[in-house]
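Participant: coords please:
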Amino acid sequence: MSGVGKAAPWRRSRPASARLVRTAEHHGSSRLKARPARGIARRLGRVGAPVVTEAAPHIPVLLDEVLTALRLGSGPASVIDGTFGAGGYTRAILAADPQNRVLAIDRDPTAIAAGQALVEAEAGRLTLVQGRFGDLDTIARDHGFAEADGVVLDIGVSSMQLDQAERGFSFRHDGPLDMRMERAGESAADLVNEASEAALADVIYHYGEERRARAVARALIEARRRGRIETTAALAEVVAGVVRAEPGSGIHPATRTFQALRIAVNDELGELQRALHAAEHTLRPGGRLAVVTFHSLEDRIVKQFFSARSGRAVAASRHLPMAAQPAPRSFTLATKGPVAAGEAECRANPRARSAKLRAGERTDALAPPPLTALETLASLPETQTRGGRR
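Facilitator: Have a look, this model is predicted:
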């Protein structure tokens, strides 16, 4: 596993010369014709139907489009599901062909435990591993998936995690302020109660794109002088005191702050970068990589990776370090721009409204060395704890 999770990203100090520039992106979305795979999803009852778990139903997002992007249904395939979750994509991939094999990976021990019944039911076709998708190249080699036909990544927190109050991911359910996917290492409560005001402002601004980041950080410092902030409700109350809800948006004032803390605690952007490079080293020529994202920071990283690897011009980004030499054309684009969910899916599953799918097909070009943990850390916003300066 990557060593990044051992030291929280928000505990790093930034070189004095480092200066981060916020960028914005305006783009449209496209629709991917999903006819070849739609039969698979309908046989599974997957279109608009939930995968049932103990906590709550989980609906795989853009399932038809993902199956189409992976080109399943044309023969046996070995596919890596880097974000197993409730198993929605994995089940559909296995159903696409009786000879398909899946290597499914998840950081969350709860997801791994819940998936054991499926492992037994699939009689050797499913290998389920607890680990980080940033290490999928190593995990693939260890389990006989060194030249995979496809890799799918569904980035971010799952509906299952959001709906479990004890996990502390959401302000919708009061619970301990945790947010750790692996339930190990430093929690969101540690960050909120121990980081400096400058560090908190950096995290909330860069990872949550919250304009009121400084005000939120200041309010958190004031609140914790009265006692530790230990619950999601307490955190949401502090944030709501300084961030106003946008009229008619239906978005809770604490949404961006919760997103920022979750990303920082789990090093989600660094993990995504490593996963893209790991997939590049794992796919066979002609294999497909499909990535579903849910906010602009993730989508920007995926877009710039595919643009760089397909030979397109790429603007500089603080989230994706540019190589000194042009990268080989190791991918061709399998989607023209981001693929968005249709209105029917969005009505059935509101979470799908923010989802974007991008996909690429591996060429036979040699891939550059995978990013190391240090390289991804160097490209992300860096902060410092007690008394640090921005």
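Participant: CA only for contacts and neighbour counts going forward, please
Facilitator: Noted.
Participant: can you give me the strands in the protein?
Facilitator: 78-81, 101-106, 126-130, 148-154, 283-293, 331-333, 356-362 (DSSP state E).
Participant: what ranges do the helices span in the stretch 201-350 of the chain?
Facilitator: For the stretch 201-350 of the chain, applying DSSP state H, counting those that start in this stretch gives helices covering 213-225, 232-240, 255-266, 268-282, 296-309, 343-348.
Participant: and Leu62, which of the ones you listed is closest to it?
Facilitator: With CA to CA as the criterion, Leu62 lies closest to helix 343-348 of these, at 8.0 Å.
Participant: spatially central residue in this protein, please.
Facilitator: Nearest to the geometric centre of the chain sits Ile155, at 2.3 Å (CA atoms, centre = their mean).
Participant: which residues sit against stretch 38-52?
Facilitator: Residues from elsewhere that reach stretch 38-52, judged by CA atoms under 8 Å, 6 or more residues apart in numbering: 57-60, 63-64, 73, 86-88, 92, 95-96, 345, 348-349.
Participant: to clarify, my last question referred to stretch 354-364.
Facilitator: Contacts with stretch 354-364, where a contact means CA under 8 Å, 6+ apart, come from 29, 61-62, 66, 69, 280, 283-295, 299, 302-303, 306, 329-335, 337-341.
Participant: and this one, so I can compare the two:
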Amino acid sequence: MDNARAKGGKHIPVLLNEVVHALKPVDGEVYVDGTFGAGGYCRAVLETADCKVIAIDRDPDAIRRAEEFAKEFPGRFQIVEGCFGDMAALLPAVGINKVDGVMLDIGVSSFQLDEAERGFSFREDGPLDMRMAQDGETAADVVNTYEQDTLANIIYDYGEERQSRKIAAAIVKDREEEPFTTTRQLAGLIERILGFGQRKKGQKQVHPATRTFQALRIHVNDELGELRRGLAGAEEIIAEDGRLVVVSFHSLEDRIVKQFMAERSGRSSGGSRHMPGPIDMGPEPSFRQIKKGAVKPSDDELDVNPRARSSRLRVAERTGASAKGAWHA
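Facilitator: Prediction:
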């Protein structure tokens, strides 16, 4: 999410200038930050124009940070607790039916990663939790109770981990002796059975548990389902000529955003121009894409903020066509 940690320990938003440029804030308009985090994007937008930002977050810690943040921008900032996938219902409930732009910064925030007690990372030992909203099923519940094949599928589908079946089998075997309760416990198991492998010259060493932790986090928080609902919700509430700006951090997220924007802008394959008969052009596009392809971080940003390396920004502009409703990649 937005508050990645730069060298020296400061939390800074990823692709900040690019996000603000893509959103194009204007005085008097209303924008949504669907993933408040530490408020980095909110602050930049509010300082760029005399506008209003409605922020959404499901993390109680973020809600507490936002309450202090609101004191800096009285009357121009409002926090709504909930999932950004529900924005089409959350915003009318606070009197907002249409907005001029939506920002989404997908994934886990650095605050969540850096707080061991949240259980998102294995850099520091902590409870095997990973819940963004701090309620519901934990990652420990998943690894201790799910069947082996289900575990393997989660790790493969959401972590793109080729050794998913080997990892799942080891988890099921070890949990019979002792349930998994901490991040280091699970990471240690995966390190033991996979090792670190060969590192190419100049490449950063990636811990073998990285993909499995990503998979569990995505599953526990239904992150990809949330993203799909959020994109459809943004389509519903963004006014004509408003912007949808999305920052993602791995291929699963970016693929969903790319496919959504392509389909909703009429760029999905429909038929062949070489075939006889009329071509079905489909419904009128609800978005137009501002830039073909994704915006990537500059070398200067990567130098001060290595976590931005995998980030990608995509932007589209709302047309006057009706929203198409729920969307499934």
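Participant: care to give me the TM-score?
Facilitator: Between these two chains, after superposing, the TM-score reads 0.91 (TM-score structural alignment, normalised by the length of structure 2); 313 aligned residues with a CA RMSD of 2.1 Å.
Participant: Asp267 of structure 1: which of the contacts of stretch 38-52 of structure 1 is nearest?
Facilitator: Nearest to Asp267 of structure 1 among the contacts of stretch 38-52 of structure 1, counting by CA to CA, is Ala86 at 21.4 Å.
Participant: which residue in structure 2 lines up with the closest one?
Facilitator: For Ala86 of structure 1, the aligned position in structure 2 is Ala38, judged by TM-score structural alignment.
Participant: and the residue lying closest to that match once chain neighbours are set aside, how many neighbours does it have?
Facilitator: Nearest residue to Ala38 of structure 2 in three dimensions, chain neighbours excluded: Asn3, at 5.9 Å (CA to CA, 6 or more residues apart in numbering). Using other CA atoms under 10 Å, Asn3 of structure 2 has 24 neighbouring residues.
Participant: so how far is Glu117 of structure 2 from Asn3 of structure 2?
Facilitator: Separation of Asn3 of structure 2 from Glu117 of structure 2 (CA to CA, to the nearest Å) stands at 18 Å.
Participant: cool, Lys291 of structure 2 as well?
Facilitator: 40 Å.
Participant: which one of the two has more residues nearby?
Facilitator: Applying other CA under 10 Å to Lys291 of structure 2 and Glu117 shows that Glu117 carries more neighbours, namely 18 against 12.
Participant: residues touching that one, list them.
Facilitator: So Glu117 of structure 2 contacts Gly126, Pro127 (CA under 8 Å, 6+ apart).
Participant: how about 6 Å then?
Facilitator: Going by CA atoms under 6 Å, 6 or more residues apart in numbering, Glu117 of structure 2 touches Gly126.
Participant: map it across to structure 1 for me.
Facilitator: By TM-score structural alignment, Glu117 of structure 2 lines up with Glu166 in structure 1.
Participant: distance of the aligned partner of Ile238 of structure 2 in structure 1 relative to Gln304 of structure 1?
Facilitator: Matched by TM-score structural alignment, Ile238 of structure 2 corresponds to Leu283 in structure 1. Distance, Leu283 of structure 1 to Gln304 of structure 1, using CA to CA: 19 Å.
Participant: the two: which is more packed in?
Facilitator: Using other CA under 10 Å, the more surrounded residue of Leu283 of structure 1 and Gln304 is Leu283, with 27 against 20.
Participant: if you drop the residues flanking it in sequence, what lies closest to the residue nearest to the centre of structure 1?
Facilitator: Distances taken as CA to CA, 6+ apart put Thr293 closest to Ile155 of structure 1, at 5.3 Å, once the chain neighbours are dropped.
Participant: pull the number of nearby residues for the one you found.
Facilitator: 21.
Participant: show me the contacts for the closest residue to Phe120 of structure 2 other than its chain neighbours.
Facilitator: Spatially, and ignoring its direct neighbours in sequence, Phe120 of structure 2 is nearest to Met130 (4.8 Å; CA to CA, 6+ apart). By CA under 6 Å, 6+ apart, the residues touching Met130 of structure 2 are Arg118, Gly119, Phe120, Arg217.
Participant: burial check on the second one, number of neighbours?
Facilitator: Neighbour count of Gly119 of structure 2, defined by other CA under 10 Å: 28.
Participant: please apply the same query to the last one.
Facilitator: Neighbour count of Arg217 of structure 2, defined by other CA under 10 Å: 25.
Participant: what's the match for it in structure 1?
Facilitator: In structure 1, the residue paired with Arg217 of structure 2 is Arg262, using TM-score structural alignment.
Participant: list the residues that contact that match.
Facilitator: Applying CA under 6 Å, 6+ apart, one finds that Arg262 of structure 1 lies in contact with Met179.
Participant: how much space is there between Thr255 of structure 1 and Glu246 of structure 1?
Facilitator: Relative to Glu246 of structure 1, and taking CA to CA, Thr255 of structure 1 is found at 12 Å.
Participant: neighbour count: the two, which is higher?
Facilitator: Neighbour count, other CA under 10 Å: between Thr255 of structure 1 and Glu246, Thr255 has more, with 17 against 10.
Participant: just give me the neighbour total for the nearest residue to Ala359 of structure 1 once chain neighbours are set aside.
Facilitator: Residue nearest to Ala359 of structure 1 in three dimensions, not counting chain neighbours: Ala290, with 4.3 Å by CA to CA, 6+ apart. If you count neighbours by other CA under 10 Å, Ala290 of structure 1 ends up with 24.
Participant: gap between Ala290 of structure 1 and His281 of structure 1?
Facilitator: Going from Ala290 of structure 1 to His281 of structure 1 by CA to CA gives 15 Å.
Participant: related to what we said a few turns ago, buried among the contacts of stretch 38-52 of structure 1? Make that a ChimeraX selection.
Facilitator: To isolate in ChimeraX the members of the contacts of stretch 38-52 of structure 1 that are buried, counting by 16 or more other CA atoms under 10 Å, one can use:
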select :58,59,60,63,64,73,86,87,88,92,95,96,345,349
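Participant: so the residue nearest to Ala38 of structure 2 sits right up against Ile12, yeah?
Facilitator: Yes - between Asn3 of structure 2 and Ile12 there is a contact at 4.9 Å, judged by CA atoms under 6 Å.
Participant: alignment lookup: Asn17 of structure 2 to structure 1.
Facilitator: Here Asn17 of structure 2 is matched to Asp64 in structure 1, going by TM-score structural alignment.
Participant: stretch 51-59 of structure 2 aligns to what range in structure 1?
Facilitator: The aligned range for stretch 51-59 of structure 2 is 100-108, by TM-score structural alignment.
Participant: how far away from the center of its chain is that stretch?
Facilitator: Stretch 100-108 of structure 1 sits 15 Å away from the centroid of its parent chain (CA atoms, centre = their mean, to the nearest Å).
Participant: also stretch 260-268 of structure 2?
Facilitator: With CA atoms, centre = their mean as the basis, stretch 260-268 of structure 2 stands 20 Å off its chain's centre.
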